[in-house]
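Trainee: Quick one: sequence plus predicted model below, questions after.
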Amino acid sequence: MYEIPQLDLKNRVSDVEWQTRVELAAAYRLFVMHGWDDLIHTHISARIPGTEELLINAFGLAFDEVTASNLVKIDIEGNVIDPGCPFTINPAGFTIHSAVHEARPDDQCALHVHTNDTAAIASLKEGLLPLSQYSMFALASLSYHDYEGLAVNHEEKLRLQNDLGNTNFMLLRNHGALTMGKTIGDAFMHMYDLTRACQIQLQIQATGQEPQYVDQSIVDGIKAQANIVHSGITGGQTAWPAMMRKVKRAYPDFDQ
């Protein structure tokens, strides 16, 4: 009940899979460091490059218990691939991830959170507003998906896929947020930007004063530059190595 099975897959999987495992485990620890985790709920999933196989957290583990070796390898339907794997996954939580990975095969990573800030903004009829530079990043590639109850209905998948389209940021109405990325680092930075945008908006609205909106022409200009804003120097690859080092200092066992 209290013991976690100890696994060591470092020399039993390909170098590409191991690197994906290490980076995904780091993302789970970063969730804890930023206060984005939700007991054992919500997920980060990543595709192993060059395959159709996905990695996700074991159901029942806290995010600060996730390691590179105890991530679970599954197919797009959520079936555990590794024979003898002692862990299971949360099938309800995987509904969203299976939908977005199926729709976006070129994206490696999907992050989903239930943070107060993202859920609050997602529950406002007006949604995210152009009030800060962080909101500019998100508004450049933002979509919404209406709440349909707990994400266990496979019929919802098509509607979710259609709503997501080619965007990198999604607010799930009355629920939380989702970000996509070509890499795990990109998906993490997208969630960082979206979370900051939501936090700032709530703080501005709490003052009760009339906000200063960013001019629509600027919003439109940033949308036109979305391919620059969400890749390269402003994307995850610049900040991600520093985030990996930060995780290693705080949690030396994450990459085991």
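Mentor: Ah, there it is.
Trainee: contacts and neighbour counts: CA atoms only from here.
Mentor: Will do.
Trainee: mind listing what the spatially most central residue of the chain touches?
Mentor: Nearest to the geometric centre of the chain sits residue 111, at 1.1 Å (CA atoms, centre = their mean). Counting by CA atoms under 8 Å, 6 or more residues apart in numbering, residue 111 touches 43, 44, 45, 178, 179, 180, 187, 188, 191.
Trainee: A further structure is provided below for comparison with the first:
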Amino acid sequence: MPSKKEKVSAEEWQLRVDLAAAYRLIALHGWDDLIFTHISARIPGDEHHFLINPYGMMFEEITASSLVRVDQEANKLDPDDYDINPAGFTIHSAIHAVREDAACVMHTHTTAGVAVSAQKDGLLPLSQQSLFPLSNLAYHDYEGVALREDEKARLQADLGESNFMILRNHGLLTVGSSIADAFLGMFILQRACEIQIGALAGNRELTPIPGGIVDTIKQQAAQVTKGMGGNLAWPGLLRKLDRIDPSFRE
């Protein structure tokens, strides 16, 4: 894959490096689904262009140069790029179109995430991890593979201003003002789902967290990350990837 480093702005290149890192981290944590699901990042500017993965590449193979720049009509800006998944475009373009704060949209099909999405009561207040998404969580009912244009409006309405979403019978989605924020959100939501599935499998009476504590978590979240959000952990995650395989930067 020829390098795009000299063909794009420094700002876009840094965005590409961070997005490629997010794909590698999803694979590293075992949250990928072969070549399916997506992470997108909006390129700053009035065009509302965004970067998304090439359809057919494994997440562990994604590099900064392999990411595809598309417009709101799913047109590739570089005809030499690989094609993209139309289902991924439907979900991600819908959110980028209406959420100016959505610099990154992350979507997964993990076992624990899909399992919780299939449970009638959704995410339960069973763990400290669950409190953060519960303070800002939306749901979207399953309508089949996300290919229909008319589903976009319903997805947008259901998400509203939330940064966490459970797609019923489908998976998890997070939105962030940066790639780092979206990844931290997904890490917490995924962990909360894993804990819930584990707790429900224990065949013992559960102790839910009182509602009053759930209501205070928004104020506490900023304190936990020292106001830095995902950027508190992101440099360490990049160092970890560099130790394992720095080729995401190519």
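Mentor: Here it is on my side, so go on. Predicted model, so just to flag it, every value in this text is computed and none were measured.
Trainee: overall similarity of the pair, as a TM-score.
Mentor: Once superposed, the chains reach a TM-score of 0.96 (TM-score structural alignment, normalised by the length of the second structure), with 249 aligned residues with a CA RMSD of 1.5 Å.
Trainee: coming back round to it: from the contacts of residue 111 of the first structure, which ones fall inside helices?
Mentor: Mapping these onto helices (DSSP state H) picks out 187, 188, 191.
Trainee: secondary structure class for the equivalent of the residue nearest to the centre of the first structure over in the second structure?
Mentor: The alignment partner of residue 111 of the first structure in the second structure, by TM-score structural alignment, is residue 106. Assigned with DSSP: H, G, I helix; E, B strand; the rest coil, residue 106 of the second structure falls in the strand class.
Trainee: how close does residue 106 of the second structure sit to residue 226 of the second structure?
Mentor: 23 Å (CA to CA, to the nearest Å).
Trainee: Next, count neighbours for the aligned partner of residue 90 of the first structure in the second structure.
Mentor: Under the alignment (TM-score structural alignment), residue 90 of the first structure pairs with residue 85 in the second structure. Neighbourhood size, residue 85 of the second structure [other CA atoms under 10 Å]: 18.
Trainee: So residue 85 of the second structure is in contact with residue 55, correct?
Mentor: Yes. At 5.5 Å, residue 85 of the second structure counts as touching residue 55 under the criterion of CA atoms under 8 Å.
Trainee: just checking, residue 180 of the second structure touches residue 230?
Mentor: Yes. The criterion here is CA under 8 Å, and residue 180 of the second structure meets it with residue 230 at 4.6 Å.
Trainee: The two: who's more crowded?
Mentor: The neighbour comparison of residue 180 of the second structure against residue 230 (other CA under 10 Å) goes to residue 180, with 24 against 19.
Trainee: quick one: the helices in the stretch 101-250 of the first structure?
Mentor: For the stretch 101-250 of the first structure, the helices defined by DSSP state H, counting those that start in this stretch occupy 116-122, 133-139, 156-164, 184-206, 216-224, 226-229, 236-250.
Trainee: what's the closest of those helices to residue 39 of the first structure?
Mentor: Nearest to residue 39 of the first structure, of all those, is helix 116-122, at 13.7 Å by CA to CA.
Trainee: Tell me the gap between that closest one and the middle of its chain.
Mentor: 15 Å (CA atoms, centre = their mean, to the nearest Å).
Trainee: One more: stretch 223-240 of the second structure?
Mentor: Distance, stretch centre to chain centre, for stretch 223-240 of the second structure: 16 Å (CA atoms, centre = their mean).
Trainee: try stretch 93-107 of the second structure
Mentor: Per CA atoms, centre = their mean, the centroid offset for stretch 93-107 of the second structure relative to its chain is 10 Å.
Trainee: now stretch 98-118 of the second structure
Mentor: Counting by CA atoms, centre = their mean, stretch 98-118 of the second structure comes out at 5 Å from the chain centroid.
Trainee: Span of that stretch from start to end?
Mentor: End-to-end for stretch 98-118 of the second structure, by CA to CA: 27 Å.
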